[in-house]
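[1] I'll drop the sequence and a predicted model, then ask my questions.
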Amino acid sequence: MPGQSESWNLPKSWNRKILQDWEIDRLLMNLEVTLQKRYRQSTRKDLLLGLLCGYSLKKISQDLHKENAAVRAGLSNIYRDIEVLTGEANKSVKSSNLVYVLEKHGYRRGSVVAAIQRRDIPHNLPAPTYTQFIGREADMKKLLERLSSVHGAHMITVHGIGGVGKTALVLAAAYLCLKASNENSSDAPNFDAIIFTSAKQQELIPTNSILWRQQGQRNLRDIFREIANALDDPTILQSPPNDQFDRVRQILSKRRTLLIVDNMETIEDRNEVIEFLYNLPICIKVIITSREQIALLPIRLRNLPPDDGLQLIRQQAEEKGISINDEDSKQLYDRTGGIPLAIVYSLGQLSGGYSLNSVLNRLTSATGDVARFCFEQSVQGIKGQPPHKLLMSLAIFPDSAILAAVAEVAGLTAAPDAVNNGLARLQQLSLVNLNPETKRFDMLSLTREYALAELAAYPDFEREARRRWVRWYLDFAHNYAGEDWEKWIHYNKLEPEEGNLRAVLHWCEDKEHYEAVRDLWLLLSHYANLYAYWDDRLDWLQWLIEQSERRGEWSCFVKIIVRKSWLLIRECSSVSLKEADKILRRTWILRDHADLCVQADLAESMARLQIRQKDYQDARHWLTIEEKLVIEANLEERQHIRYFIPVLYHQAEIHYLEGEYLLAKKLFQEVMKSAEKISWHRVINSAQNWLADIAIEQGDRDQAEKLLIQGLTVAETTHNKRRLARYRRSLARWEKKWGSAEKAYKLSIKAIDGFKLLGMTRDAQEMQIFLDSL
């Protein structure tokens, strides 16, 4: 086929020579974009390479095995193309000056573009509203890469929530391109024209609230008019309306153009505009900004990370002459959620004389300027539809939530398609984010405040949504919380939900839904005590004690006392042990209100208290009572093992504390065997720790090390905070006796930190004494 390079015999030596001296890929790409001709896969490339090698017409013809006439015609066309590319005069480029012309325009490697080549390309960019563009380095890099002539992208979309900085990013990139184009620099993509159009209808001004714009390009005809004005080409508007598209296309195709269409979501004839943009020549790069996601090579903007957000606050404060300390800056960042527009607006309000508290209150008000500007338009379009219900439901969760929970709270579990489509719509509107790794949905703090105000406007829906929210988490806790024998492996599902679980507890407390707080806390207490650092455990227990006593619900009262005493005994201070003794003796009188299993737990707490007080004889007395209660309960085998294990465990503990290591070892081995029968892994791990301590006391270095390494691995895997602290304590003792003093020191520090976080005062104090002895 004529014109294809396969019919020519291009010497490889040409290619090697050219690649060393010239930026040939950029040159070929620019020729293709500017001339709308194929260069890289045609005879034109071969001829151009021959010229750049400095070869004569005869040499090129010989090497390519072609007639002189055919080569001469091809070379003449190339000269004309170079003139169009570089802007040189017509018929001025020849074989004698081709190298000089291309070198002058910066295509030879290491060459400097001639100063005379500075130009002022036509543009209509609005003046920047900032002195320095802050952050967005990765987004800016991606945008400039896609604007490059070597990138195949024709249309690029930048989307995100209102006020997140879409227009600012695009204008910052456009100004970089403008500077590079005027200076013929390769610092950024070069264009022959840069045109900005915007359909933005509102501006948020700190001094004038929301300002409605009277001008703007809200349809295709407006865009044509702006292009004509920017290029100073009246022929576009003089053409008949039906011919204007072709005229615009014809004019733009003669130059490499950057066309920006800002605020696509408010364009009136959106489909017509997108069709126009899609059909523009490849030499035109189009950037679309929108609050709605458009599947055209999207760049999604999120809130500024803390470092960039705080830098923007400092910049705005300095420009406006405001003094703001680090603490207030951090508070402002948190309240704005890192949304640049909200930050700039807030600093503008401060400079206008408003107090910080007043500004912060305005930010979280659903009727405030920021919330209305960022969300009102997007939310208005989904009211009365599933996305609206999903938005309001997700706002109830203070932390991220899984799809099943959001669907349940929204009352849409029977309509999975509506849920999936609704959440997809919310993501398109940038109102909701989906973490691709965790598969959890969340929203920015400003979005949540607005969505909560929406929720309050629909009290019937809110009442039912809250009821479903509480019910969902009760079911969730029932499935994954509770006692940890056979269930500890599921506790890892609770950690991502901690914030939401706490929110349920607090909301139910505020509404005096005692039963819900009671049931949820009884399910969560094991997890909160062993696997998490909930510093308000005693507060919740005290509230439940008071509420159950006020209601005369004595069976629950006894259960809660057992759990509170467990924490007080674990703290092991003189004050906490005294309080534990007081409440346990009082509750023992009320034991008949509880079933035999709870009574056995109560007796175990009495035994644990006496062990901490080193009254081992009385402790054995209470263990005997506990054993009798377990037998009297006549439990099925697995339950019987579950309630009998604590008797063996504390008997073994007493033997260890009395120095009877052989008896303690035997009983702890029995504890492990019994726990293995019912898969009570926490107790297995705990008994193994005791056996390691016994091995240390007996001088069995290897056995102690083996047990400690195995046990620590399990404790780390299951995130049992108490066991982690105790294993580190034992390992520190091992290192002091047989290993490294430095390792013993580090392990001691970690153990002390763990004990303090868990409120285990005596253990922390004893570990500190050990640390001081190193």
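    Structure received.

[2] please make it C-alpha for all contacts and neighbour counts, starting now.
    OK.

[3] residue 74: helix or strand, and which one exactly?
    Following DSSP states H and E, one finds residue 74 within helix 68-86.

[4] do residue 550 as well
    With secondary structure defined by DSSP H and E, residue 550 is part of helix 537-551.

[5] following the helix holding residue 74 in sequence, what is the next regular element?
    Scanning forward in sequence from helix 68-86 by DSSP H and E, the next helix or strand is helix 98-104.

[6] could you look up the SS state of residue 742?
    helix (DSSP: H, G, I helix; E, B strand; the rest coil).

[7] could you do residue 126 as well?
    Assignment for residue 126 (three-state DSSP): coil.

[8] just give me the neighbour total for it.
    Residue 126 is flanked by 10 other residues according to other Cα atoms under 10 Å.

[9] got a list of what it touches?
    Applying Cα atoms under 8 Å, 6 or more residues apart in numbering, we find residue 126 in contact with residue 196.

[10] same check, this time on the one 5 residues further on
    Taking Cα under 8 Å, 6+ apart as the contact definition, residue 131 lies against nothing.

[11] correct me if wrong, but it is in a strand.
    No - counting by three-state DSSP, one finds residue 131 to be coil, located in no strand.

[12] separation between it and residue 490?
    As judged by Cα to Cα, to the nearest Å, residue 131 and residue 490 stand 53 Å apart.

[13] quick one, what contacts the residue positioned nearest the centre of the chain?
    Residue closest to the mean C-alpha point of the chain, counted by Cα atoms, centre = their mean, is residue 435 at 6.2 Å. Contacts for residue 435 (Cα under 8 Å, 6+ apart) come out as residue 441.

[14] how far away is it from residue 159?
    Residue 435 is 17 Å from residue 159, by Cα to Cα.

[15] cool, residue 722 as well?
    Computed with Cα to Cα, the distance linking residue 722 and residue 159 is 47 Å.

[16] equivalent analysis for residue 364, please.
    In terms of Cα to Cα, residue 364 sits 23 Å off from residue 159.

[17] so for these two, which residue has more residues nearby?
    Counted by other Cα under 10 Å, residue 364 and residue 159 do not tie: residue 159 has more neighbours, with 27 against 20.

[18] would you check that that one makes contact with residue 287?
    No - here residue 159 lies out of contact with residue 287, judged by Cα atoms under 8 Å, at a distance of 10.5 Å.

[19] please enumerate the strands of this structure.
    155-159, 193-198, 202-205, 209-212, 257-262, 284-290, 298-300, 401-402, 433-435, 440-442 (DSSP state E).

[20] out of the ones you listed, which gets nearest to residue 564?
    Evaluated over the strands of the chain, closeness to residue 564 peaks at strand 401-402, with 30.5 Å, by Cα to Cα.

[21] also this one, for the comparison:
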Amino acid sequence: MLIAGWHFSGLRRGGDMALRTVTTEKAKITELIAVADRLVGDRLHQSLTDVDKIVLEQALRGSKLKDIQVVGYSQGTVERVFAPRLWKLLSQACSQKVGIKNLRLILEDYSQQAQPNTLSIGSDFSENALDRADEAATLAPQDLPNGIDLEGRFPQGSLRESPAQRFIAQPFILENLPAPTSTAFIGREAEIERLLHLLSPDHAAHLISIAGIGGVGKTSLAVECARRCLAASRNPQTYPNVPTFNALIFVSAKLCYLQSFGLLQRFDPMRSLQDILQQIADVLGETELAGASLNEQIHMIRRSLHGSSSASHAPRRTLLIIDNLETMENPQMVLSFLHDLPPSVKSLVTTREQSVFVPVRLVAMPTDEALSLIQHEAQEKGVALNPTERRALLRATGGLPVAIHYAIGQLANDFDLATVLQGMSNPTGDVARFCFETTVNGLRGQPSHHLLMALAMFPTPVLRETLFQVADVATSPDALQGALSQLCQLSLVNQQDNRYGMLPLTQEYALAELKAHPDFAQVARQRWVAWALHFSEPYANQEVKTWHSSFDGLQEEWQNLRAIADFCMTEGWYDELLQIWNNVKAYTYSMGRRKGRTDYWGDRLRWTEWLIAQATQRSQWRTLAEVMLDRAWTLTATRKPRALEEAEQLFEQIQTLRDYQDQPFQTEWAKKMSVLRTQQQQFDEAHQLLDEAEALLNPADWPAGKYARQRVQLLYYRGMTYFKAGQIAAAKQVFETARAQAHEVGWERAVRMTENWLADIAVREGKLDESEQLLVEGLRIAEQQDDPTRSAYVKRSFAELVQARGNPSEAQRWAREALALFEQLGMPYEAEETQAFLNGL
């Protein structure tokens, strides 16, 4: 909470004033601030923030706007954001223009009008005030001042309404709710709706919890709902569907607050049941607890809460909020007390631990709500952010409201964005300490701590069995399940279907814990890598030339496997990375074709570059040649000029290692080298390499199915070489043979690929209907098989077909669709070719 000190230099007139005069002036300013707060609350159903009150206090002391200071904010923010917003708020509440020059005069006028009849301006109420409130509730219509009816409403068209009457009209509500920290509450509408439903007298629940990780907004949600209930209690006709209460009591056991300038310790956290009892007694103002035993105090408070709220002797409806239950000294005793309270009391508890009573569960804010909160906070504090910067803040904060408030506050205090983003991921920073330190400290040395650190190693949620295997193989499954349940109850771990994960900020903190426990980290990392090896082994040697390669289950774990492979590379675990690579290389090639080459093929290139260097150091020539060939083929498939240069170098180096390889490897080398020569438009050499591959192809070296596929591939690449060289008739003959052989072995994808070339050939032969028939079927199959690469090629061929028919606008449509797919898939060479076609239309 921001605190501004009192300075009385502006109150001196010609010398030192007497202490009594200073005290009187301070009390007067306090009274005027309370009047402003009541006006805003009664007429606009809002509350002044701490910042608003600090600005008011200094303005009422006579400070000029340029001299008003608020700790934690720049003077420009006060002058450009806070003050104009406050004047606008007061102008709306007072129905006249309010500014720094007429502020005191207007508030004094309202104060004088309200004094004869108002019950109280402050939050401390005497028994006489309560008696007058009860008496007012029993007055007959003719006894009510100025035409106010029994429900506190002014007759329509009444000309006798005054600011003082507005104060009298409101029902007298006992409350000590904290001021909101922002002018608007952003998001969480579904949670608010559920919480208000639970607080309704029609719902049987009387003990309700808001559970979630530290900093997720539990306290803010509780206070927001309580303030809506307070507004409804004062104006029930205005908010007919919102629960009403006669008393709203807030008790906080929070140990510290997180502000943009750091963690602020609370001076008076309420840690015990006795503290709760005393706070209730203070707000109700009718119970003296001094000298009584704990049991006597509990009995007195129960009786007071059960007591009447007015002369009608109806039970006093009370909302009791216990904030941060987990930091109470004896939370079980507190829960026992809450459980035995009268039915007229609704108890709302915020806690990091999931509870058995009726819960409202909070997780990180959804993307749209978090972005709205970022934008709102930025406007409040005078911080300009573009969409890219807002997205960066969203990623860094993980959608945690406290992190968003902290980050924007730092930006308002002239920290640069890069520093703020780096601070979000700092496991020893203010945000991480506020959210996790207290909770995690209590877990050390327990299986739950091992689970937390093990889970942090996985970038995406994992199955329970995987987590148990990596975390602690010595502990029994029942004990591990109990530990996992504990982490879920503490909101450190989230369950998503049958998988478990954590928020990004939680993960950063847990990784710091892992680093701080190197002995555990070493064995856990070993089990982590062992899991990856065992899991990926069934995917080794998969065929990638069909639409039906069996990679089921691998996609769900891919990000985790990728992280483990990167770890092996960073730590120099050569044998482990080589094995993972052999297990997943077919998958990466297939997914690059289906999902995009940038990510999946980027992984292939990073890992093969490292493996080549390591294999060279170890003189593992056979492995070196295999990895080089895979890398050269990937580079060739990208068709980028620099990539083709590197591929050529690799193919030539492989040729010096061919003595270490068998005949099938040499066949693969010649075949793939021919594709490179075709890309380089060296067609004669490409044909020579294909001849060499055909001569090396021996049925005895291959399983029957793979041998047949090799023959189809050689025909396919020869037809492509003829086509690129402009030998259309020869290309057609070879492609037709390749299609027939692909049909024989049931290789449907190869059938469609050759037919795509045959469709292009038909366009050049003027056989447009034949081309259309081939392309229609090819596009249908490609989309049915979810193969965007094939779809892109077919659509580009459609563009050429319709252009040949004299329909340039339709050709543009097909070409644009193809271009979008090529760009999406990370195929820049094909995108450039398609763009050139569009430019030529």
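    In hand now; what should we look at? Since we're looking at a predicted model, the values are computed, not measured.

[22] how about residues contacting the helix holding residue 74 of the first structure?
    Under the contact criterion Cα under 8 Å, 6+ apart, helix 68-86 of the first structure has outside partners 30-31, 34-35, 44, 47-48, 57-58, 60-61, 88-95, 98, 102, 105.

[23] again with stretch 332-342 of the second structure
    With Cα under 8 Å, 6+ apart, stretch 332-342 of the second structure has contacts from 207, 272, 273, 298, 302, 305, 306, 347.

[24] before we move on, what about stretch 656-666 of the second structure?
    621, 622, 625, 693, 696, 697, 701, 702.

[25] and the residues you listed as JSON lines, adding distance to residue 564 of the second structure and neighbour count?
    Below are the contacts of stretch 656-666 of the second structure laid out as JSON lines (distance: Cα to Cα, whole Å; neighbours: other Cα atoms under 10 Å):
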{"residue": "621", "distance to residue 564 of the second structure": "25", "neighbour count": "19"}
{"residue": "622", "distance to residue 564 of the second structure": "25", "neighbour count": "17"}
{"residue": "625", "distance to residue 564 of the second structure": "24", "neighbour count": "26"}
{"residue": "693", "distance to residue 564 of the second structure": "37", "neighbour count": "25"}
{"residue": "696", "distance to residue 564 of the second structure": "38", "neighbour count": "17"}
{"residue": "697", "distance to residue 564 of the second structure": "37", "neighbour count": "20"}
{"residue": "701", "distance to residue 564 of the second structure": "35", "neighbour count": "13"}
{"residue": "702", "distance to residue 564 of the second structure": "33", "neighbour count": "13"}
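
[26] stretch 395-411 of the first structure: how far from the chain's middle?
    Its chain's C-alpha centre and that of stretch 395-411 of the first structure lie 17 Å apart, by Cα atoms, centre = their mean, to the nearest Å.

[27] kindly check the end-to-end length of it for me.
    Using Cα to Cα, the two ends of stretch 395-411 of the first structure sit 14 Å apart.

[28] same question for stretch 489-507 of the first structure.
    From start residue to end residue, stretch 489-507 of the first structure stretches across 29 Å - Cα to Cα.

[29] tell me the counterpart of the residue nearest to the centre of the first structure in the second structure.
    Mapped onto the second structure by TM-score structural alignment, residue 435 of the first structure lines up with residue 496.

[30] do you know how far its match is from residue 456 of the second structure?
    From residue 496 of the second structure to residue 456 of the second structure the distance is 16 Å (Cα to Cα).

[31] over to residue 288 of the second structure?
    As for residue 288 of the second structure, its distance to residue 456 of the second structure is 51 Å (criterion: Cα to Cα).

[32] what does residue 533 of the second structure give?
    Taking Cα to Cα, one finds residue 533 of the second structure at 19 Å from residue 456 of the second structure.

[33] same check on residue 354 of the second structure?
    Computed with Cα to Cα, the distance linking residue 354 of the second structure and residue 456 of the second structure is 21 Å.

[34] count of neighbours near residue 564 of the second structure?
    25.

[35] quick one: the helices in the stretch 301-450 of the first structure?
    With DSSP state H, counting those that start in this stretch, the ranges of helices along the stretch 301-450 of the first structure come out as 306-319, 326-336, 340-351, 356-364, 369-371, 377-380, 386-396, 403-410, 416-428, 445-456.

[36] next, the mean deviation of the fourth one compared to the second structure.
    Read that as helix 356-364 of the first structure. On superposition with the second structure, the mean distance recorded for helix 356-364 of the first structure (mean Cα distance after the TM-score superposition for the first structure) is 4.2 Å.

[37] can you check the longest one too?
    If you overlay the two and look at helix 306-319 of the first structure, the average distance to its match in the second structure is 4.7 Å (mean Cα distance after the TM-score superposition for the first structure).

[38] do the same with the third one
    On superposition with the second structure, the average gap between helix 340-351 of the first structure and its aligned counterparts reaches 3.6 Å (mean Cα distance after the TM-score superposition for the first structure).

[39] contact partners for the counterpart of residue 568 of the second structure in the first structure?
    Matched by TM-score structural alignment, residue 568 of the second structure corresponds to residue 508 in the first structure. Neighbour list for residue 508 of the first structure: 514, 516, 517 [criterion: Cα under 8 Å, 6+ apart].

[40] same check on residue 449 of the first structure?
    Counting by Cα under 8 Å, 6+ apart, residue 449 of the first structure has contacts 364, 365, 366, 395.

[41] how close does it sit to residue 460 of the first structure?
    Distance from residue 449 of the first structure to residue 460 of the first structure, by Cα to Cα: 19 Å.

[42] do you know how far the aligned partner of residue 567 of the first structure in the second structure is from residue 505 of the second structure?
    Using TM-score structural alignment, the partner of residue 567 of the first structure in the second structure is residue 634. Noted for residue 634 of the second structure: a distance of 36 Å to residue 505 of the second structure, by Cα to Cα.
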